[in-house]
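# Have a look at this prediction, sequence included:
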Amino acid sequence: MEPQDNIEEDDTAASPSSSSPPTRSLPRQRVSLQKSSVCSRSYFMVVMVFFHVYIINVIALLLYVHYNNGSNAITANRDFTSRDNSHKDTGASNPQTPADSGFPRNMHLPRIEGIRVGHVQKVSLVPGKVHEMKTLSLKPLLFEIPQFLSEEECGVVVHLAQLKGLMESQVMVPEGQEELNQQLNLSPEEIFNFLDLNQDGQLQPHEVCWQTSMSVKPWFCSLARLRKCNVWLYLVFISRSQLVRNSRHTWLYQGQGAHQVLQDLRKRFTRLTRLPSSLVELSEPLQVVRYEQGGHYHAHHDSGPVYPETACTHTRLAANTTSPFQTSCRYITVLFYLNNVEEGGETTFPVADNRTYEENDVDLLDTRKHCDKGNLRVKPIKGTAVFWYNYLSDGRGWVGEQDEYSLHGGCVVTRGTKWVANNWINVDPDYQRQARYQQFVSQQQETQEQEELISELNSDQHIERHQDL
């Protein structure tokens, strides 16, 4: 029995030692909890730092995109200040500066950011209404604004165009350049060499891309063939309306004294483009076009590239030198759909958002046969407006090179009638020439106002003298 007692004593003696380890493990558990809490706090700090860095990077990226699209006013101001200084040096003989004529010295042309295709942004164009503007393309920078015009406004524009009268839209020898054609007096050899870009002795379709490939194929000719068939007369004097454009159009004045709808329309797209009103007011009037069934317009550019030997049509009077070659410097095109077309009549952008621009692909220019092959087609919906930039930005807030991706055309109206209107905003890529033009127009307006004032004063004096008699 004693051994058993000893065992019990040992057990009782060992029991305190066996129960002691749990009491000793408590501090260890507390230490582990403290360590885990310290690790979680550090992890939280790392996550917060990473989050703030990410937000800063996003903001920096947005600022970069914003300023890279031509909105960097600081760089633009410095650049245009230097431009104005050079303009003062070259135009010292004229006491009035561009700033005095209402043309700001630090003017830059804002460009709306497309962000991405399908992006929708809200714009305020009329009081009490918010429009949605959707990005359709980045090359060219193209936007769509549904319900830009009300049904009543569309009807008024169509009615005014009908009252004014529409004329055939055909492209012949440019007005005022008949004398130039006579002065050039080109021989058949010179004409052929001018058209034969690669100088291979034959004319390919892409060398006369304003024609359609089908109309060029029958006279795939050499110099001898050119003499025989007198192609020059065919190129210059043929009515191109059946090949390039088939429509009727007219022009509507939008300035002071015009119909209120036309004035409101100009104010609205001025807010839309965010351009200075001084540029918009001196641009082309509103063009209204009607396409009957079968009407179309082959793919083309609204504005051409400006070379040293060319001048913009709207600023040619203010240019220092005369140039026989002119181009329509249309910085922005705003297209309005005035009715719903029963079938066809889409506006196609054949190379929109292409990785490369294929100028030699003449088939894409023919909207009668290949309109469905275009990358982007906009369906005409009554009241909808689309607008795009025909030029890139020069990176300093002014007009840069021509955007070749702005190639567009009108698909064939297969059923019904199509009514559209165009507003073009004219800007000369040459900043000084545009400034001189603004100054010239301002002087002409002041002179006209003074003459009208003098005429009114003379008439009033004449009436007073008549009453005295």
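Alright, I've got the coordinates. Numbering: from 1, shown residues only.
# From now on I want contacts and neighbour counts done on CA atoms only, so please keep to that.
OK.
# can you tell me which residue is nearest the centre of this structure?
Centroid-nearest residue in the chain, with CA atoms, centre = their mean: residue 389, separated by 1.5 Å.
# which residue sits closest to residue 440, ignoring its sequence neighbours?
Of all residues beyond its chain neighbours, the one nearest residue 440 is residue 318 (6.8 Å), with distances taken as CA to CA, 6 or more residues apart in numbering.
# Quick check: that neighbour vs residue 144, distance?
Per CA to CA, to the nearest Å, residue 318 is found 35 Å from residue 144.
# Equivalent analysis for residue 265, please.
From residue 265 over to residue 144 the distance is 16 Å, taken as CA to CA.
# Between these two, tell me which one has more neighbours.
A count of neighbours by other CA atoms under 10 Å puts residue 144 above the other of residue 265 and residue 144, at 21 against 17.
# For the more buried one, list the residues it contacts.
133-136, 384-387 (CA atoms under 8 Å, 6 or more residues apart in numbering).
# now the residue nearest to residue 311 when sequence neighbours are not counted, what's its secondary structure?
Closest residue in space to residue 311, ignoring its immediate chain neighbours: residue 326 at 4.8 Å, by CA to CA, 6+ apart. The local conformation at residue 326, judged by DSSP: H, G, I helix; E, B strand; the rest coil, is strand.
# quick revisit: the residue nearest to residue 440: what's it in contact with?
433, 436-437, 440.
# Alongside the first one, take a look at this:
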Amino acid sequence: MEDVQDNLMEQEEYDDSDNPLASPFKPSLRSTRLHVQRSSICSRAYFVVVMVFFHVYILNVIGLLLYVHYNNGPGDLVSGDGATSAASSESGTPLPHPDPASRELHVEDYSQSFSLPRIEGIRVGHVQQVSLVPGRTHEMKTISLKPLLFEIPGFLSEEECRVVVQLAQLKGLMESQMTAPSQGQEESNQPLLSISTEEVFSLLDLNQDGLLQKQEIVSHSRSRDGTWLNPDNLRQILSGLEACPTGMLTLEDFRHVYVMSQRPGQQQSRKLHSHFKQRSKHTWLYQGPGSHRVLHTLRNRVTSLTRLPSALVELSEPLQVIRYEHGDFSNAHHDSSPSHSETTCAHTRLAGNTSALAEVSCRYLTMLFYLSSVEEGGETTFPVADNRTYEEQALVQDGVDLTDTQETCSRGNLKMKPAAGTALLWYNHLSDGRGWMGELDEYSLHGDCPVRRGVKWVANSWVNVDPDHQQQARYQRLVAQRHQAKSGTEEHYQALSHSDLHQDL
């Protein structure tokens, strides 16, 4: 009996050990349930953390988008182009600009977000690659940091230099015919550059198709915007064009008409040459719609290089062309003027303070183009460039005035020798720290050394900016309104006359 009971007890123990469900209190079952509960808790906590971070991330993205939207509202002509200046200046390659000629004058209200792009100089000797002509790059070298001055060799081609000189001569000759020479004036021994009939035809042929249309001739008839055809010349050329069956003049037709148009003024040729030498030796060339293609291209190139809004460049002064002969020079001066409450900018006088005591030149930057090389002399000098400090008293050293370039040109800190096609760019004003034009940069003092041998031709292109950006905006709105009012009554080639907007400064 005892053996049987022992066997039954062993069998029950064996069955219990093989069947984990036999007892709910077995350790193995208890450990399994505890493990399942811990895993479930961890999964829920991980899910909650992930969802919290996900929602925080979404909220941050929404907040960033709202911040960008409300801090970069609709800009104006200036803020639009200025946004890319920082990135572009590092690479040295300006972003492409639309052709200013294809855009109508349109000025929007200025917002609080405005800026004038400014090229970075980095350091003296730094070279940047700039793209100004399709398929070609130019090197722009930093010459000085005070003032911020750059040199761009090959900015103009030899042909472009020649055309600008010829246009300036024709404009000067036309103005000389309007005023008789002074009595007792000596004749010039140095003749002006001879311009053939073929070259005159090419200057008139704006689209270079080998034919002269009426609108191309009429575009040169403005009285103050670069014209060199007087009323008699214009009348005879237009009469010849109207007599032509095709309504257009070929080069052969133009030869006959042009010779006939020049006959009434042939007896004045000797006086014209001497009077051209005596006058200020400078003239202004209009660069807007209807101007010669070279002048128009040159203005577009300035817009591309400076990265400034096209409206500022378009509404700035016409191109000034200057001729320096033997012994000619200019003392050191500033192209622009410091701003004062009692003065107003000459270029924005239409919207300026009529009670201002004086009008001054407001030129944000200067681009100077060498149209010819000079055999000796004629350098552009910056007497105090990169000085540690600027003091007017320091301009007089050992009793010698450094602004007198005729006597002290060799003592200037920096001299640039003229080379045909080379351009100089410098800023006449500092930044105001908010992206607009600030104080006059006194280090921009510059002049022209006397020409010792040869003839020096240069051209100046200034970009006018009013230190008061609100006044600049009012001026641009006024010009746009006048342009729209005239657009319905004028011919396609008759643009808003700069004689109504500018004065010869």
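Yep, it's here. In this text, all values refer to a predicted model and were calculated from it rather than measured experimentally.
# and residue 142 of structure 2, what helix or strand is that in?
In this structure, residue 142 of structure 2 sits in strand 136-145 according to DSSP states H and E.
# Quick check: the next helix or strand after that strand compared with structure 1, mean distance?
The C-terminal neighbour of strand 136-145 of structure 2 among helices and strands, as given by DSSP H and E, is strand 148-152. Compared with structure 1 after fitting, strand 148-152 of structure 2 deviates on average by 0.2 Å (mean CA distance after the TM-score superposition for structure 1).
# Can you give me the buried ones in strand 148-152 of structure 2?
Buried residues in strand 148-152 of structure 2, counted by 16 or more other CA atoms under 10 Å: 148-152.
# Give the aligned range of it in structure 1.
Under TM-score structural alignment, strand 148-152 of structure 2 corresponds to residues 141-145 of structure 1.
# Residue 38 of structure 1: neighbouring residues, count only.
Residue 38 of structure 1 is flanked by 12 other residues according to other CA under 10 Å.
# Look up how far residue 436 of structure 2 lies from residue 280 of structure 2.
On the measure of CA to CA, residue 280 of structure 2 and residue 436 of structure 2 end up 34 Å apart.
# quick one: which of these two has more around it?
Neighbours per residue (other CA under 10 Å) separate residue 280 of structure 2 from residue 436, with residue 436 holding more: 21 against 10.
# Which residue numbers in structure 2 does stretch 342-351 of structure 1 align to?
Taking TM-score structural alignment, stretch 342-351 of structure 1 hits residues 375-384 over in structure 2.
# that older thread, may I ask which two of the buried residues of strand 148-152 of structure 2 are separated the most?
Taking CA to CA, the two most distant members of the buried residues of strand 148-152 of structure 2 are 148 and 152; they sit 13.5 Å apart.
# Tell me where the stretch 401-505 of structure 2 has helices.
405-408, 469-487 (DSSP state H, counting those that start in this stretch).
# Make a markdown table out of the ones you listed and add mean neighbour count.
What follows is the helices of the stretch 401-505 of structure 2, written out as a markdown table (neighbours: other CA atoms under 10 Å):
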| stretch | mean neighbour count |
| --- | --- |
| helix 405-408 | 18 |
| helix 469-487 | 17 |
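# Roughly how far does the equivalent of residue 423 of structure 1 over in structure 2 sit from residue 370 of structure 2?
For residue 423 of structure 1, the aligned position in structure 2 is residue 461, judged by TM-score structural alignment. Using CA to CA, one gets 12 Å for the distance from residue 461 of structure 2 to residue 370 of structure 2.
# and these two? which has more neighbours close in?
Legend: neighbour count by other CA under 10 Å for residue 461 of structure 2 and residue 370, higher for residue 370 (25 against 22).
# Which residues are in contact with the more buried one?
With CA under 8 Å, 6+ apart, residue 370 of structure 2 has these contacts: 418-423, 457-459.
# rerun that using 6 Å as the cut-off
Applying CA atoms under 6 Å, 6 or more residues apart in numbering, we find residue 370 of structure 2 in contact with 418, 420-422, 458.
# So which of the residues you listed is the closest to residue 89 of structure 2?
Nearest to residue 89 of structure 2, judged by CA to CA, of these is residue 422 at 20.7 Å.
# For burial, what's the neighbour tally of that closest one?
Using other CA under 10 Å as the criterion, residue 422 of structure 2 is surrounded by 21 other residues.
# same question, residue 44 of structure 1
By the measure other CA under 10 Å, the count of residues near residue 44 of structure 1 is 12.
# hang on, the earlier thing: after superposition, how close is the strand holding residue 142 of structure 2 to structure 1?
Compared with structure 1 after the fit, strand 136-145 of structure 2 shows a mean deviation of 0.2 Å (mean CA distance after the TM-score superposition for structure 1).
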